[in-house]
Each structure stands twice: as C-alpha cells, then as structure tokens.
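A.B. asks: I'd like to go over a predicted model; first the sequence, then the structure.
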Amino acid sequence: MSEKTWRTRALAGGAGLVIGAFALAACSAPGGGGESTEAPVADATITIAETNEFTSTNSASATGNLDINGKVNYLTRSGFYYVSDSYEVVPDTSFGTYEIVSEDPLEVKYTLNEGLKWSDGDPIDTDDLIFGWAATSGVFDDATFDADGAVVSGTQYFQYAGSTEGVNTSTIKDVADDKLSLTLAYDTPFVDWNIVGLIDQPVHVVADKAGVEVDELISTILETPRGDADNPVEPNATIKAAADFWNTGFDMTSLPDDPSLFLSSGAWIIDSWEPTQSMTLKVNPEYTGDLKPQFDTLVVRFIGDPQAQVTALQNEEVDLIVPQASGDTLEALNAIDGIEVLQGSQLSYDHLDLTFAGPFADQNVREAFLKTIPRQQLVDTLIKPVVADAEVLNSQLFIPAQPAYEEAVAANGSDAYAEVDIEGAKELLAGATPTIRLMYNINNPNRVAAFEAIQASAAEAGFVIEDVGREDWGSQLGSDIYDAVIFGWISPGVGNGTIPQIFASYGGSNFNKYANARVDEIGTTIPVTLDLDEIDQLTIEADTELFKDAYGLPLFQGPGLEAHTSRLQGVTFMGNQTGPLWNFWEWTVSE
C-alpha cells in the first residue's frame, strides 16, 4: 500500500501525502496521551514493519512527501502539537505553547520552551520557526504557471507539498530578543491556524548548505516583501539558495556521511539504515520533552508484501505490522495465537486520476474511460472480504463517516459512473481506440488487481491499456510517462487543505494538470471561512465540479488493519497517515 500524504486532509500510507497535509486549540488526548512518564527507558528493541522504503528526511517537500518519510519525521521531530487517535489537535506543552492573542485581526503567539536543542546541540529558537514559516507559506512566490505547471514568469522558491492558502496571508512580528517567542499575524481569518506548526528543518543546516549565514537568511526572510505574481521581480538570491537546497537536499538513497542531514529534535534519532532492508532509531539524548519512549531502540523493517509481514509477525521477527488489508491477510492473522489484531477505517481512499493532456485532453475520452471502470467489482473482490458492508466511494472530497457525504453524493454527479457502461463509452469514442498508459505501484496487490480489472474492462470499449506500472511510481507523479494513475491519499484527520493542495491549479500536489477557475476560487475561500457548514457547501460544489470535468474516479475507502505481538502493549488503532506510531511514548515492552 504505497501512498503519498495529503496535507491537511494527507498520499496514502499502508496503501504511502508543517501544516497538516492530506501533511497537513487546546484539546486533551484520550487515554492520557502526551502525559510525561517517569518510567525508566528499558534496554529493549521494538521492531515494526513498514510497506515503503524511506527516501527523505524532508517529508514536507514535493519529492519527500511519502508516508514513511512522514512517519520517520514524526519520530524524530518535536512540535507544538500532535494529532490523537480521535483526530484531536493536542498541544505538546513540553515543546512550547501557541495561542490566539488577537481574533481581529488574527494573531497567534508562539513561545518555545527554554533549553530545546537539535541533536547536534544547536539550540532550537525562533530562527528555526521563521525559516519554517518561509518554507511552508509560499509568501515569497511570484510565479505564474502554464497549463503544464511550468513556471513562465517569476519564481517559485520552496517546492512545498502542502497547501499554503491562509498561511500566505501572514506576517512574522514581535520576535523576542531571547529568540523564544514570535507572533504570526494574519491579514484574513484562517480556519486552520491551530495546525500551523512552523517548526521545519534546522535553519543552521539549511543556511550552511546554501552558503549563507543564519543571520543573513533570517533578516532576509523578515525584510523581503511578499511575492506578487502580477509584478514579479528578480529572484532573491539568499532565499533561493536556501530553497534550492531545501527542495531536494534532504533526499537520500542511503544514510549520508554528513549527520546534519538527519538531525533530530524529537524523541528518536536515526542511528543506521540498510537501504531496502531496515532503519534503526535510538533514543535522542538531547530530547527533553514529555513524549519519551519507554524502550531504547526502534527498528523499522521495510517489507512491501502483506503476507511477508504476516509471516514476520508470526515468526516474532517483528512486533507490529500495518499490512494492506485483505481477506487473505485478515484470515492469516486470525490464525496466529498470541497477537492482537486491530481493525478500523483508514482516512484514505484509492482513486484513479486522469492527466488533462494527451488522449485525456478530450473530455469525451475522459468520460468514456471512466464509464469502463469496474468500481463495484473492485470493492467486491478487494474490500468486502475485510469490510462486509463496504461500498463504492462516490466522492473525491468526503468519506462516508462524514455527515456531508450523502448530500455530496446526491449532488455531485457521481451517479453517471454508478455502473460500468461499455456501450456508453463506445458511443463517446465514436470508433476511436485510444492508447492509455496506466501507472500504478507494481508492489501493491490491490493496485495490481485494480490495473488488471480496468485493463480488461476498458478493452471492451476499444481502449488499449499500456502497462506502465513501476516501483518508483511516487517519484513519477506529475511526469509525462503516464496518462492515468491509480494511487491513494491518506489524511491526518485535521484541517481543510485538501482542495488547495490537490485540486487547485496552484496546488503543491496537483499532479495531473487539472485547472478549474471555480475550484481555484473555492480553494482560496475555504481557508478564510470559519463557518464549517459553509465549508461543507463549498466542498460539495468543488466535488461537483470534479465529476463534471471527469477528473477521475474515487474507488473505495481503505480498510485499516494493525497487528502486534503480546510483548508490545499500548498500541491503538489510528486511521491517519501516522498510524499506530501516533503514541509511541505510551508503548511498553514486556520480556
């Protein structure tokens, strides 16, 4: 199940997409989550299985926005909040505090605790927050893009995978002399202010790699005017140097000799990595927060095959697995003694996206292809063996558990694709036999099955489906090697950034050249809208536009499956992209 992460609603993990993304208020965590424990750290190792291979210590970048990267980031970074298994935003006051100090205009004050350090001993201070704001806000961008997403004028600095809407109306003010507090002032209301975490990469590392001094970079960020696409200017050399490194400089295929590329501010630090095999994390000695693990070593094994994960669990080679859910996998797990199996609904969905170019530049061809997609067959064969009452997903923007789902389905036009309609597809094609290059993850059994079913059904209407499935599908998103792609998004469970991130023409995760002026308008309106009912209505309208344009099709919501050995306790089901790691500090080990 390899996915991206969808920032503020997150690409789907188990399946593998800062400000919460689809990445992406004072609440309390259920079960005491986040409370400090004084229990001694046990000399023990917990081993977990993950589907995808690690690729980057910058999960916020366009190239690093994969589920596994986000999970390692979660283990190795501290911040002002985390998301609980009931999808509440829970402040981590052992890192610092943030609070609204003015509602009109909206101003949020961030205060760091004293003594916070990166794992190299460098202090965590407002310089890091200011840089994080610059990297994830898009405030300096003045780029204009063509229909293919290429910059035709101006500059896009940071290739941030999430949505910058709302944050891009903000300004840094009142930076304290002791570098422990600052205020973020917004020009407009912003519904998701409480998931703007600011902390990102260590600014002293970025500055060093960019060849600039930290003071120079920070002063430039604070003094440079906002970008204006209508009046682009020459690129700022200092910010561009930092952005150029940030965009890809933390991507890796093996553990670098330079430890500054994998620093930690969190409870864990990367100790070693054997590519394609496993990664070992150790307790970070510089971490002083409350979310301290109760064991000293965490090993992440990369096991793509669900049955191989089950076998590893049965053989006690791993303690926790989150395999792609299937009837065979569930049956195999239920036959193992001495383990606990946890089930629930993932905040993820599989979908088919069409590129608005090549054969799919023609709306008739798009509609014809979508009429051939055997969605009910996929649900019956892939999902119902795990979730007996599973149904086809009929919204791009809501899942069935959300109150607005039924209203959206009644309005959005998804009924045009309720059943396979080969004759209707043939009529739209009018004798044409388009060749469609369909990309998917060849290591994901559900994606392989979906490809085969779509290939067979579409052929009946005259389509020629070319197999361009591959292992590195994630890095190819947005490229010109495919016409359609099957993958998944998974959400953090908080925030409202889905439309601006994925479906707006300016979105950091718009991979298929889709552009709709009304969807763009909705994408800029939702972040500044505080009425949740109004947000639902705007989202339903955008959902309707997506179906009207034959954007693609949602297939099904992903079922969630976790299993762990009896020696590991404290694990709960978590449906967002963090998965069961969300409360690693509550895990205990019995030998």
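C.D. replies: Okay, I see it.
A.B. asks: all contacts plus neighbour counts: C-alpha atoms, from now on.
C.D. replies: OK.
A.B. asks: relative to Leu397, how far out is the most far-flung residue of the chain relative to its centre?
C.D. replies: No residue in the chain sits farther from the centre than Gly431, which is 40.7 Å out by C-alpha atoms, centre = their mean. For Gly431, the distance to Leu397 (C-alpha to C-alpha, to the nearest Å) stands at 34 Å.
A.B. asks: what does Gln376 give?
C.D. replies: For Gln376 relative to Leu397 (C-alpha to C-alpha), the value is 19 Å.
A.B. asks: mind checking which helix or strand Leu428 is in?
C.D. replies: According to DSSP states H and E, Leu428 maps onto helix 422-429.
A.B. asks: which other helices and strands contact that helix?
C.D. replies: Contacts defined by 3 or more C-alpha pairs under 8 Å, 6 or more residues apart in numbering; DSSP states H and E place helix 422-429 against helix 363-371, helix 445-461.
A.B. asks: buried residues in the last one, which are they?
C.D. replies: Going by neighbour count (16 or more other C-alpha atoms under 10 Å), the buried part of helix 445-461 is 445-448, 450-451, 453-459, 461.
A.B. asks: span of stretch 101-110 from start to end?
C.D. replies: Stretch 101-110 end-to-end distance (C-alpha to C-alpha) = 10 Å.
A.B. asks: list the buried residues of that stretch.
C.D. replies: Of the residues in stretch 101-110, those buried (16+ other C-alpha under 10 Å) are Leu106, Glu107, Val108, Lys109, Tyr110.
A.B. asks: next up, a second structure to put side by side with the first:
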Amino acid sequence: MSAGPYMVESWEAGQSITYVANPMWWGTPPASDTVVTRFIGQDAQAQALQNGEIQAMDPQPSPDLLAQLEAIGDSISFEPQDQFTYEHWDFNFDGPFADPALREAFALCIPRQQMIDSLIAPLNPEAEVLNARFVFPFEPQYQEVVEASYADQSEQDIEAAAAILAENGAEGTELRLGHNANPRRAQEAALIVEACGPNGAGFDVQDIGNEDFFEAEGELATGAFDVAQFAWAGSALKSGSSSTFQTDGGNNNGNYSNPEVDELIAQLNAETDTDAQTQLVIDIETILWEDLATIPGFAFPGVVATAADAQGVEYNPSQAGLTWNANEWVRTAQ
C-alpha cells in the first residue's frame, strides 16, 4: 500500500526497488509510470551513470568522484552545492569518554582543517570548519551563533592533547573509532589515526569502520564504540536536531545528558520567532561546547548528477534527498 503517487511493485534484496504509479493516488498522476532505485556502491555509481544503467545519483561527494564525473563529459550534468548535512564525531558517554579530559584531548587532536583542505575544499573551495550543530555556514545566523557560543575548544593542538593525556595518566587509552566504511570516511579515519594515535596525541586509535556499523546489531546501535564518525542529515527546521542531544533521545547514540539542554531544546521546539530561536540555539550550542558533547566537522557538499535524458530532477539540500520530487521525473527521447 502507499499514501503517495508511487507504490512498491517489487524488491530485490541488495539490488533494487521498483516503484509504479499508485492507481489510488488522488493527486496529479506522476510523470513516469515506473521509477527504479538501484543499490550501487559509491565507487561504481559514476560508471553506472555513464553506462546508462542509472539516470540520476546523489552520492557523498569526494575529490575522486568529482574527477570521475568531470571525465564523463557533456553526456551528464552535475554541480556541487550546499546541504543541511554535517559530519561529526559523537562520544560514547558510557565508556572512557565519560571523562571530560579524554573528550578534550580528542577535540584538540582531531584534524578538522586538514580534512577540509584535502577532502572537502576540492568540492567546495569556500568550505570551512563547522563550529555549530544547529546552524550551517550558508545560513545568515551562523556567524552570530558561532561568535557567541564557540571559544576555540577544538582548534587542533596535538601537543596540548598529548599533555592532557599525560597529566591524567591516560596515554595509550583505547579509542574505537567507528564509521561506515565509505571511501571518504576511511580517509578521515586515517587522518585521525595519524593525528590522535601513538605518533600524535597518544591514543590507541582502533579504526573499526565497517559496512555494518549502522545496522541493528552494529556498533552504533549496540554502543560498541568510543567515538562514532558519521553525519546527520536535516533541514532548516531547528527542531530536527532535538533527539540527538536530549536525554534518552532517539538519535542520542552516545547517551549524552544535560537537564539544561533538555529544557532549552523543549523551548526551541515551541518557539516560532526566528530571533528567539537564534538566542536559544546560542544557549544550547554554548553548553554543547562546554560539555564537548559532540564535535562537528564540516557541512557536506551535496551533488546530484543526471544523464542528459533525465528531466525534472532537482537538487534538495534537506534530508528529503534526491527522490523528493520523483513524481516529476521523466526520461526524454534522445
């Protein structure tokens, strides 16, 4: 069954889902009778687009992917753009990183700027380190929020991080760095191992990235991590981040808890005045930085690439993603 313009016709596990027009849909009929979603590894998507196996894609961009798309030429179109998604590192508050000293040491060794320079700037030359969680650099209130809430808590200083570990007798503390194993996150993890590991700050960094990290029995859900490296996809609605930082929130994988943050988020969720929202975001961000609840990294550059015969595919910077207007997609004769 379906409440939208399409309904599922068939599903091949790990391969594809086929949607067909819903005969009970009361609105405007979709432009195409059938839409197929294919599951293809990120490293093979550009080739699939070039070969005509797919007509649209929105993978996580990387310099390698951008080079692949550029090499295809005029038979496709694409353009990197901003989106409401950001990379971050969440601590597990039920393990060693309940100790604020260890969180501070990690915040000081993580090479956020290096990640921007090597992995993000080739896609977005104006990219900058993200110093907030509820607002993005392309939003007008971003500078106001950061200037009022951020106090250089995670500017990289490997020597200071090493000193904190030494002062607390914590050299060699195991740090299980969890992530899903896509190419860019593997590169991020390698940079963290170099900066925060034995030859850097002094953690024993274990890269436990794997394809099952997000699964029901994976490390994120079971708490078998010390720092989780992944991204949140959202929108301009500030209430969308609530459950990430509220006590027992559905997205609060690290079990962070602060009653003052809970109260401020409850106020934010009920506030409709944008100026009042900004002040509440400042108050929340200030505490999140004081607690080092999570470390934001960078806003994702987004990219939608389409074949020449794909019409109606439009970029959406929110978590609605590529298929938000799939009912308007159509293939034209070439």
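C.D. replies: That came through fine. What you are looking at is a predicted structure, and each value in this text was computed from that prediction instead of being measured.
A.B. asks: same list, the buried residues of helix 445-461 of structure 1, but as a markdown table with distance to Ser272 of structure 1 please.
C.D. replies: Formatted as a markdown table, the buried residues of helix 445-461 of structure 1 follow (distance: C-alpha to C-alpha, whole Å):
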| residue | distance to Ser272 of structure 1 |
| --- | --- |
| Pro445 | 30 |
| Asn446 | 31 |
| Arg447 | 31 |
| Val448 | 32 |
| Ala450 | 36 |
| Phe451 | 36 |
| Ala453 | 41 |
| Ile454 | 41 |
| Gln455 | 42 |
| Ala456 | 45 |
| Ser457 | 46 |
| Ala458 | 46 |
| Ala459 | 48 |
| Ala461 | 52 |
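A.B. asks: closest one to Val386 of structure 1 out of these, please.
C.D. replies: The nearest member of the buried residues of helix 445-461 of structure 1 to Val386 of structure 1, counting by C-alpha to C-alpha, is Asn446 at 12.8 Å.
A.B. asks: that closest one maps to what in structure 2?
C.D. replies: Aligned counterpart of Asn446 of structure 1 in structure 2: Arg184 (TM-score structural alignment).
A.B. asks: check contacts around its match.
C.D. replies: Taking C-alpha atoms under 8 Å, 6 or more residues apart in numbering, we find Arg184 of structure 2 in contact with Ser62, Leu119.
A.B. asks: and if you look at Ala49 of structure 1?
C.D. replies: Contacts of Ala49 of structure 1 (C-alpha under 8 Å, 6+ apart): Val300, Arg301, Phe302, Ile303, Gln309, Val318, Leu320, Ile321, Val322.
A.B. asks: tell me where structure 2 has helices.
C.D. replies: 42-50, 63-72, 100-109, 112-115, 142-149, 158-167, 183-196, 219-222, 242-245, 259-270, 274-291 (DSSP state H).
A.B. asks: tell me what the longest one is packed against?
C.D. replies: Judged by 3+ C-alpha pairs under 8 Å, 6+ apart, the packing partners of helix 274-291 of structure 2 are helix 142-149, helix 259-270.
A.B. asks: for the ones you listed, give me TSV that also has distance to Ala31 of structure 2 and mean neighbour count.
C.D. replies: Listed next are these as TSV, based on distance: least, C-alpha to C-alpha, whole Å; neighbours: other C-alpha atoms under 10 Å:
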stretch	distance to Ala31 of structure 2	mean neighbour count
helix 142-149	39	17
helix 259-270	37	16
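A.B. asks: for Thr222 of structure 2, which of those is the nearest?
C.D. replies: Taking C-alpha to C-alpha, helix 259-270 is the member of these nearest to Thr222 of structure 2, at 23.5 Å.
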